[in-house]
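Novice: fold the following, please.
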Amino acid sequence: MSTLENLSCPIDSALLIRHERVLTCEHGHTYDLAKTGYVNLLPVQNKRSKDPGDSKEMVVARQAFLNQHHYFPIVSAILSSWPKDHLVSGVRILDAGCGEGYYLSEIGHAMSQQGIDAERTGLDISKWAIVAASKRDKTVSWLVGSNASLPAPNERYDAVLCLFGFPIFKEFARVLSEDGLMLLVESGPNHLIELREILYPSIHDYKQTFSEGIADFELVLEQAETFTFTLNTQEKIQELLSMTPHIHKASYEGREAVKQLDSIILTADIKLRWYRKKTKEVNHV
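Specialist: All right, here's what the predicted structure looks like:
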């Protein structure tokens, strides 16, 4: 079962104590566990909109696509590239921007098959994503929250994963233990290139993110993972399109052209980058 322990109040950062189905801080702020076991740690004043993050429809589409396991090679690549000195029982993992929980759940299953017992926490700003995640896997602590203000004390986690998400490096560094790891998984230059060539009149040049490095972190490993998969119905093609930014960015003409397809072979081009939190230098007087 999930623990939902050693978390921080999103209003005053005080430690939250769990009493059955309620989390409470010393200043009296309380957060109830939902029926499916998650907790909402995103106070109204921290929301930029009434219903932030992915909509219910986007979550349903993403879940339908990911449940077909076309992206399982990403899970395998994460585990095979994970620095071995940190892939140990007791490792505390935060998936920051976990969506509907596919990756964190599959990572946990694969680790347990290797005899590794990990403590996993998944956080997303979308309530709909966390509702879906909390139904998928009861062994994970699922939180509605924001990467901009993680509801966790300093040095709470040994690894922070940010898969196709919006990293906030200052917060990631804060909640990572000394020598902790951060993983960024992003699209490479040819990701879904076959679909993009139909959606857009021209393809923008690929720009490497964070090429100048990231403060508080040092790059320890960079790996590209490329594989192909087939979507053999229009419904499955639309599920994929609905979970990507292209559903909003592409022109009407491009989206209409995609509607004419009954199958497509697609390239997945993924970049994995592992970083280690830099240890702070102590100035001796």
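
Novice: for the rest of this, base every contact and every neighbour count on C-alpha atoms.
Specialist: Will do.

Novice: SS state for Thr121?
Specialist: Taken by DSSP: H, G, I helix; E, B strand; the rest coil, the conformation at Thr121 corresponds to strand.

Novice: ok, Thr228 next?
Specialist: strand.

Novice: thinking it is in contact with Thr267, fair?
Specialist: Yes. Using Cα atoms under 8 Å, Thr228 is in contact with Thr267, at 4.5 Å.

Novice: and these two? which has more neighbours close in?
Specialist: A direct count of neighbours by other Cα atoms under 10 Å for Thr228 and Thr267 places Thr267 higher, at 17 against 13.

Novice: want to put them side by side, so please do this one too:
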Amino acid sequence: MDTFTAPLFGRLCCPLDGLPLTAQARSWRCPSGHTFDTASQGYINLLPVQNKRSRDPGDSKEMVAARRRYLESGVYARIATGVARLLMDGLEGQAPYACLDAGCGEGYYLRCLQAQDTKGELALIGLDISKWAVMAGARSSPAMRWLVGSNAHLPVPDASLDALICMFGFPVHEEFRRALKPGGLLIQVEAGPEHLLQLRRIIYPTLKDDKPADATGPQGFSLEAAERLSFDIALDSQAQIADLLLMTPHLFRASAQGLGQARALARLELTVDVKLAAYRRL
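Specialist: Modelled structure (predicted):
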């Protein structure tokens, strides 16, 4: 089967005034004169200083590297396969389909999607608030559009996306609905109650009760498909356990004693438990 490359998504908006951006050589410019350069690594920074909550928001360079090592080991490959299946089964209309990963990290799940897209039907967009994550993604996969930006203000026009993915992230459903076309698809992945339970029992003195599931779903969307994916994995080195700790918020929430106990382990058996849902934009 021939392999094709989908075109890069070009319908970007200025993060300062929402006006359309036009590509000019290696820059993007809006009618008001705001200009954003394409970095040498191939990404565009569309997160203005005034929209940052810190000097260097999002994951650090070290966290990004840890996440890449951990995910590239294949431990979450079944999640990537499930996301790709839900997405490809739910796409409607004509290709190419604009698909944005909101909170893409270093792009593992987008690369898995790209590998499945043998006909070049997906115009893939990775967006993250961490410049280090987006930089890593752009270096590894230049055939995608890479943006530094916020889920709260996606730098794309109204109704411009065919699909949107949010993996273990911070969904902003009102903004997602704005950016999706009517009938567009939202794929959302969240941790289930048993997710990494063995690790959490080590690093926390007590575990919080799980929040009850929201049966109604986000406003402005209809639930099209839902499934729970649960399987066991084994981390066989202190280095891999350290990567898992570094790539998750657990690093900042866990007790010092618990972190020390986890880091001392040479092997850790874990349950992966995630909830996958596909929502249709009304």
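
Novice: any idea which helix is longest in the second structure?
Specialist: Counting residues, the longest helix found in the second structure (DSSP state H) is helix 77-90.

Novice: any idea how far it is from the chain center?
Specialist: The chain centroid and the centroid of helix 77-90 of the second structure are separated by 14 Å under Cα atoms, centre = their mean, to the nearest Å.

Novice: ok, now stretch 145-152 of the second structure?
Specialist: Chain-centre distance of stretch 145-152 of the second structure: 10 Å, with Cα atoms, centre = their mean.

Novice: okay, and it goes to which residues in the first structure?
Specialist: On the basis of TM-score structural alignment, stretch 145-152 of the second structure is assigned to residues 141-148 in the first structure.

Novice: give me the buried positions along the matching stretch.
Specialist: Within stretch 141-148 of the first structure, the residues that count as buried by 16 or more other Cα atoms under 10 Å are Ser141, Trp142, Leu143, Val144, Gly145, Ser146, Asn147.

Novice: isn't Phe176 of the second structure right up against Leu164?
Specialist: Yes. Phe176 of the second structure is within contact range of Leu164, at 7.5 Å (criterion: Cα under 8 Å).

Novice: tell me which of those two has more neighbours.
Specialist: Neighbour count, other Cα under 10 Å: between Phe176 of the second structure and Leu164, Phe176 has more, with 27 against 24.

Novice: residue in the first structure paired with Leu124 of the second structure?
Specialist: Matched across to the first structure, Leu124 of the second structure falls on Arg120, judged by TM-score structural alignment.

Novice: and the aligned partner of Glu57 of the first structure in the second structure, how many neighbours does it have?
Specialist: By TM-score structural alignment, Glu57 of the first structure lines up with Glu62 in the second structure. By other Cα under 10 Å, 13 other residues sit near Glu62 of the second structure.

Novice: with Leu181 of the first structure instead?
Specialist: 27.

Novice: and what of Arg201 of the second structure?
Specialist: There are 12 residues near Arg201 of the second structure, going by other Cα under 10 Å.

Novice: in which helix or strand does the counterpart of it in the first structure reside?
Specialist: When the first structure is aligned by TM-score structural alignment, Arg201 of the second structure is paired with Glu197. Element membership of Glu197 of the first structure, judged by DSSP states H and E, is helix 193-199.

Novice: where along the second structure do the strands fall?
Specialist: Listed in chain order, the strands of the second structure (DSSP state E) span 22-24, 27-29, 35-37, 44-45, 97-102, 122-128, 145-148, 161-167, 180-191, 221-235, 268-281.

Novice: right, and those - which one's nearest Lys52 of the second structure?
Specialist: Ranking those by proximity to Lys52 of the second structure (Cα to Cα) places strand 145-148 first, at 11.2 Å.

Novice: mean per-residue distance, the closest one versus the first structure.
Specialist: Superposed on the first structure, strand 145-148 of the second structure shows a mean distance of 0.2 Å to its aligned residues (mean Cα distance after the TM-score superposition for the first structure).

Novice: who touches that strand?
Specialist: Contacts with strand 145-148 of the second structure, where a contact means Cα atoms under 8 Å, 6 or more residues apart in numbering, come from 8-9, 42-47, 123-131, 134, 137-138.

Novice: please repeat the previous calculation with a cut-off of 10 Å.
Specialist: By Cα atoms under 10 Å, 6 or more residues apart in numbering, the surrounding residues in contact with strand 145-148 of the second structure are 7-10, 12, 38, 41-48, 100-104, 107, 123-139, 154-155.

Novice: hmm, which of these are the buried ones?
Specialist: Buried by 16+ other Cα under 10 Å: 7-9, 12, 38, 42-47, 100-104, 107, 123-138, 154-155, out of the contacts of strand 145-148 of the second structure.

Novice: let me see the contact set for the most centrally placed residue in the second structure.
Specialist: Note on the second structure: the residue nearest the mean C-alpha position is Cys104, at 2.8 Å, using Cα atoms, centre = their mean. The contact partners of Cys104 of the second structure, taken as Cα under 10 Å, 6+ apart, are 110, 125-130, 133-134, 137, 146-147, 165-169.

Novice: was I right about Ser2 of the first structure contacting Asp137?
Specialist: Yes. Proximity of Ser2 of the first structure to Asp137 meets the contact threshold set by Cα atoms under 10 Å, at 9.1 Å.
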